[in-house]
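# For reference, the sequence and a predicted model appear below.
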Amino acid sequence: MQTTFTLPTRGPGLYEFTREIRAWTAGQGDGLLTLFIRHTSASLLVMENADPEVRTDMTAFFHRLVPPTTDPAMSYLTHTYEGPDDMPAHIKSALMPVSLSIPVEKGVPRLGTWQGIYVVEHRNAPQNRQVAAYFGN
């Protein structure tokens, strides 16, 4: 079974879509869920979903780790065709997962109590991100 989720983003941040995943796998039995984001400037992540400050802190950390090309420390980067966040978004995507494998038991993703599934947006402008999903047993 496979599908593609289209997830709108509003700029840098973590966008949870655990609820959509749970609805899609409900009643499907046991197996392995594979997710793959079809972009080079966004990532996937399993992260805590209880405290919204975790999402804020993760976004701030990656912005500080890889700032836009307008930052003097990043002046050596030349790939800026789509703006100062272009190459930094690709670097962040290279540092984070673009695919996830999650076990499913009796149609329920076997996430921990505080775990959620997120698209991590690395671009400044709103995007529609596509995540390919495959479930098999």
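Perfect, thanks for sending it.

# okay, CA-based contacts and neighbour counts for the rest of this
OK.

# I'd like to know how many residues surround the residue lying closest to residue 11 once chain neighbours are set aside.
Leaving aside its chain neighbours, residue 11 sits nearest to residue 124 (4.4 Å; criterion: CA to CA, 6 or more residues apart in numbering). By the criterion of other CA atoms under 10 Å, residue 124 has 17 neighbours.

# One more to weigh against that first structure:
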Amino acid sequence: MRQEIGELTFDTPGQGLHDCTRAVNRWVEATGIQTGLLTVFVRHTSASLLIQENAAPAARRDVERYFAKIAPEGAGYEHDDEGADDMPAHLRAALTATSLSIPVASGEPVLGTWQGIYLFEHRRAPHRRLIAVHLIGE
């Protein structure tokens, strides 16, 4: 049994779902581990991770609109230290996931045909986001 740990950096242009599947796949491949369990963890409180539809952009836009409705800006939040999108970003992150567990087989994450790994940026401004990756297996 082996394990590898690393960190991936993503520069987001602002709010939305940003596909990080290829970067995660490249990292897994570089470890040489063929079978195991991958953990992907976003190291921020105003961004999150999702496994989501990778073929139809409309599905991702609908997800983004849904979260904008359930955690809207300008709803009178007490916490607004970094602007009107500050607390909504924290709420959206709390409603989604900060970590994902994905099986690895034949040296790659086991994802469905239409699944991709997405960094969900909840802030309007561009940000540099760090994602920790950990793979245990053989």
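Sure thing, it's come through. Here the structure is a predicted model, which is why all the values come from computation and not from measurement.

# follow-up on the earlier one: quick one, what contacts the residue nearest to residue 11 of the first structure?
For residue 124 of the first structure, the contacting residues are 10-12, 85, by CA atoms under 8 Å, 6 or more residues apart in numbering.

# gap between the longest helix along the second structure and the chain center?
The single longest helix within the second structure, with elements called by DSSP state H, is helix 57-70. Distance of helix 57-70 of the second structure from its chain centroid, counting by CA atoms, centre = their mean, to the nearest Å, is 15 Å.

# equivalent range in the first structure for that helix?
Helix 57-70 of the second structure lines up with residues 52-65 of the first structure when matched by TM-score structural alignment.

# Helices of the first structure, start to end?
18-25, 52-65, 86-95.

# Of those helices, flag the one that's most buried.
Of all these, helix 86-95 carries the top mean neighbour count, a mean of 20, counting by mean count of other CA atoms under 10 Å.

# Could you check the angle that helix makes with helix 52-65?
120 degrees (axes from the mean of the first three to the mean of the last three CA atoms, to 10 degrees).

# average gap between helix 86-95 of the first structure and the second structure?
Once fitted to the second structure, helix 86-95 of the first structure is off its aligned match by 0.5 Å on average (mean CA distance after the TM-score superposition for the first structure).

# Run through who's touching that helix.
Under the contact criterion CA under 8 Å, 6+ apart, helix 86-95 of the first structure has outside partners 40-43, 62, 66-69, 77-80, 122-123.

# okay, now residue 76 of the second structure: neighbour count?
Per other CA under 10 Å, the neighbour tally for residue 76 of the second structure reads 10.

# Look up how far residue 108 of the second structure lies from it.
For residue 76 of the second structure, the distance to residue 108 of the second structure (CA to CA, to the nearest Å) stands at 45 Å.

# Before I go, just wanted to say thanks for your time.
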